[in-house]
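Q: Can you look at this prediction? I've put the sequence above it.
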Amino acid sequence: MTDSFLEPLGQVRTKIVATLGPASRSPEMIRKLINAGVDVFRLNFSHGTHDDHTESLTNIRRISDEMQRQVCVLQDLCGPKIRLGDLPGGAVECDFGAEFRLSSEQKGADDPHELSCTYKDLPDDLEVGQAVLFADGTVGMEVTAKGEGWAQLKVTLPGRIRSHQGINVPSAALSVEALTEKDLADLDWTATHSVGYVGLSFVRRPEDVTRLRHELEKRGCRARIVAKIEKPQAVANLEAIVDVTDAVMVARGDLGVEIDVEKVPTVQKQIIDACRKARVPVITATQMLNSMETSSRPTRAEASDVFNAVLDGTDAVMLSGETAIGEYPVAAVSTMSKICREAEHLIFSGNPGGIPFTCCAVRGGKKDGETGAVARVSQVLPVTDAIVDAASTVSRRLKAALMVVATHSGRTALAVSKHRNASPTLALTDDVEVARAMSLYWGVTPLHIPELFQTGQVLAFADEWCRTHDLINSGDHLVIVRGVIPNNPNHNALLVHEVE
């Protein structure tokens, strides 16, 4: 791999999520993508078979182990995405004013004006006068009449629709559940395949998240939950959803169809700010470098989009078609990495010690180190929060070369991450699944250490590892923070070390 596609270890704080697909699922490509800067691979369960995803997961695990890198996997559930049925010839032109009939069952297979969809109750849920959007909002129709099992539609925004494209009804309160039968079957796959995060599509209320958590716990899964915000109802219930999830995705694709497009930037900033205050990781997604599906360079607008998302405070940025089906997947990752690094340079050039940051009120919850579900990983004890706050202040004042966190659950590392210190963070944990999950945390380089010992031994290990990777020099300061470690009474410790 050329140096131009090699991300320097620990030097880019914003994390990169890349979607695997036909253009990127080979072992060779996975290795190149990790080198270019991928921290989390997204497996899109809207496409592919369980065997396909098992093969991808196996390759990710094998290659990341060989590279001695902790790489996380996000399983993205399909959710109740409403799609068109089969169309004659695969596509139909929708002229302005043309009329179509949407039925709960496929009728008139040879009639291009007879439409069907995957959600059989949709015609009954529609109301006269409502707008129905197709193909990511590029084609629009209005409901002019309806009866039992059918709705008459008139084209208001002409264009072409294709078989199995998405349908959105922004103003409708549909009765569809957030978890479909397909999603539940996909969670059965999760039960036997360890993933770091499960993405829940089309969240509308906090109960959608708690139901998924129940389904995960019922199957013995430790995966954390990413609530995808792509419905206006989710925006209205944002604080309540953030309060019960482990991470959030600003899913701008369907969000930009469900709400007016000019409102998307405002909502994006609102979501990122809510996650920042709640100490919840947030991913900004969809069309970030969309032109790189077919071009080796992004547009200036796309570069600015990624740059500004970093300035807004996103923890991660995501590539979809750019890496799944694009012609330049490695270049797309490398380009995104360079843009993120440039944005971070701007942030820290104005704030050399980092960005002083105060989280919202600390929530109650399990102690760092207790066993059980990983729910609400953002919860930390007040004493841990105070130690992290003090450590961040020390790091900024000393301009520390590195912060080292020893943690069992990852909570302490997440708390440090949300302080947005200029000093990179090395997080050590004895739990391999926690190490992988921490790959999503801004500024954190996770390491799996089977046994975490006394603070002095943590320091010795960190010192040797950082010297091996050329991350520290004589005279540098290291700030060491210990969270709660099981069966070890020495916890919530803060130590400053000067490298000899």
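A: Received it, and whenever you're ready, just let me know what you need. Because the structure is predicted, anything quoted here is derived from the model rather than measured.
Q: all contacts plus neighbour counts: C-alpha atoms, from now on.
A: OK.
Q: Please verify my assumption that Thr294 contacts Gly326.
A: Yes - assessed by Cα atoms under 8 Å, Thr294 is found in contact with Gly326 at 6.2 Å.
Q: higher neighbour count, the two?
A: Between Thr294 and Gly326, counted using other Cα atoms under 10 Å, the more crowded position is Gly326 (22 against 14).
Q: Below is structure B, check it against A:
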Amino acid sequence: MTKIVGTLGPKSRAVDTISSCLKAGMSVARFDFSWGDAEYHQETLENLKLAIKSTKKLCAVMLDTVGPELQVVNKSEASISLEANGTVVLTPDQGQEASSELLPINFSGLAKALKPGATIFVGQYLFTGSETTSVWLEVSEVKGDDVVCVIKNSATLAGSLFTLHCSQIHIDLPTLSDEDKEAREFLSKLGDLSQTQIFAKIENVEGLNHFDEILQVADGIILSRGNLGIDLPPEKVFLFQKSALHKCNMAGKPAVVTRVVDSMTDNLRPTRAEATDVANAVLDGSDAILLGAETLRGLYPVETISIVGKICAEAEKVFNQDLYFKRTVKYVGEPMTHLESIASSAVRAAIKVKASVIICFTSSGRAARLIAKYRPTMPVLSVVIPRLKTNQLRWSFTGAFEARQSLIVRGLFPMLADPRHPAESTSATNESVLKVALDHGKASGVIKSHDRVVVCQKVGDSSVVKIIELDD
């Protein structure tokens, strides 16, 4: 039921690898724009489309923008060794060569933001906690635009770009880089992309302090625990995770947790701690688990997806749905809105009659997401009914978009029904769509004969929740 987001990159962008990832359980593909150019990602996207066609599995696309990343620029790409207790200077002069004594950076305002004693981390793909590939620096003095640091641990930096992170310091860089803004302008030129959902990535103390306001305007939240683990003392991360996930759950907005099985980048098995961490993220209420380096450059992308899926499934068996349901109903309070009351009733009925699936007819996907908000123990089949629209010049469908977007919501499984004319919504067409949904459920093994199924649909102006008992 918990969704898996896989980041596509060098080790996972071939069509057959993407196909295997889809079969293993990836339902959202993430494109990380903090490296690689647009052409590179476009090629990967074309490969994803081919893989979707061949596996017949829907997959959503997540574009992760560059954002305000401080980076060390290493033009020669030679490895840089740093020795504990030595000193290294960070300089905004990018004409200089990177070396063990000097690291050029892409931001001239760093010296202004820092005072002696401040903590800086530098590493590739940020910091996993295995500190041989990332280094911890302490600022000893600020000289003009340069920052002189004491090296706290020996490490070797390899590659062309290292990310730099200053703990608990406000860096005066715009959240959207010029590339990001170009992307947004380009999107709006392509037509109406108001349907595109925007997820906020919380990665520092500032994000935590403004969490409630961010949650109100975002369509979903990504907890970037790699960065948070540096900005927060390690003992605080779990507390924030629990409270943030709870808030997302109550708002009915998808919550995604990152950095779960870092050790699987190079190994076939996760550590015990990592396996427990994945299970706890599910028990805490997360909608999806996001894999970064593990699938992007890891040696075992398909196995990682498969193992994370197995751990999620085990945790879901012991998820305390009863307590969660009561808490959510109490939080929503009374009087409930029409949709909220239908959604909670559908889930309650399904649990009482031990239904094997809830089928929800929806055009925007909103009703299905509300049902999923109450975390039923059975899958929610959201039957998205595409609508034909015309602007007098040509006809277009809406629906595929909404179906894909729900692929990041826990327990929600979209399928597209036959498109229909806006005027059509007779009970006969509803019955035929229901039959298609039931057949789909049988084919995928979630519905068997003699099962009970809860159906939620709109008939005219009213919403109906009904329980169907299936014969042979």
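A: Okay, I see it. None of these values were measured; they are calculated from a predicted model.
Q: Just give the TM-score of the two.
A: The TM-score (TM-score structural alignment, normalised by the length of the second structure) is 0.86; 440 aligned residues with a Cα RMSD of 2.6 Å.
Q: helix or strand for the residue nearest the centre of the first structure, which one?
A: Centroid-nearest residue in the first structure: Ile283, 4.2 Å away (criterion: Cα atoms, centre = their mean). Secondary structure from DSSP states H and E places Ile283 of the first structure in strand 282-285.
Q: in the superposition, what's the average offset of that strand relative to the second structure?
A: When the second structure is superposed, strand 282-285 of the first structure averages 0.7 Å from its matched positions, counting by mean Cα distance after the TM-score superposition for the first structure.
Q: what packs against that strand?
A: Judged by 3 or more Cα pairs under 8 Å, 6 or more residues apart in numbering; DSSP states H and E, the packing partners of strand 282-285 of the first structure are strand 247-251, helix 252-258, helix 264-278, strand 316-319.
Q: for these, which one sits closest to Val155 of the first structure?
A: Taking Cα to Cα, helix 252-258 is the member of these nearest to Val155 of the first structure, at 16.7 Å.
Q: The counterpart of the residue nearest to the centre of the first structure in the second structure and Ile202 of the second structure: what is the separation?
A: Under the alignment (TM-score structural alignment), Ile283 of the first structure pairs with Val256 in the second structure. Distance, Val256 of the second structure to Ile202 of the second structure, by Cα to Cα, to the nearest Å: 10 Å.
Q: Over to Asp145 of the second structure?
A: Asp145 of the second structure is 29 Å from Ile202 of the second structure, by Cα to Cα.
Q: Give me the more crowded residue out of those two.
A: Ile202 (20 against 15).
Q: check contacts around the more buried one.
A: Counting by Cα atoms under 8 Å, 6 or more residues apart in numbering, Ile202 of the second structure makes contact with 208, 221-224, 228.
Q: Scan these and report the most crowded one.
A: Leu223 (26 neighbours).
Q: so who does it touch?
A: By Cα under 8 Å, 6+ apart, the neighbours of Leu223 of the second structure are 201-203, 241, 255-258.
Q: Disregarding flanking residues, what is the spatial nearest neighbour of the aligned partner of it in the first structure?
A: With TM-score structural alignment as the criterion, the equivalent of Leu223 of the second structure in the first structure is Val250. Distances taken as Cα to Cα, 6 or more residues apart in numbering put Thr284 closest to Val250 of the first structure, at 4.9 Å, once the chain neighbours are dropped.
Q: which residues does the one you found contact?
A: Taking Cα under 8 Å, 6+ apart, one finds 249-252, 268, 309, 314, 316-318 in contact with Thr284 of the first structure.
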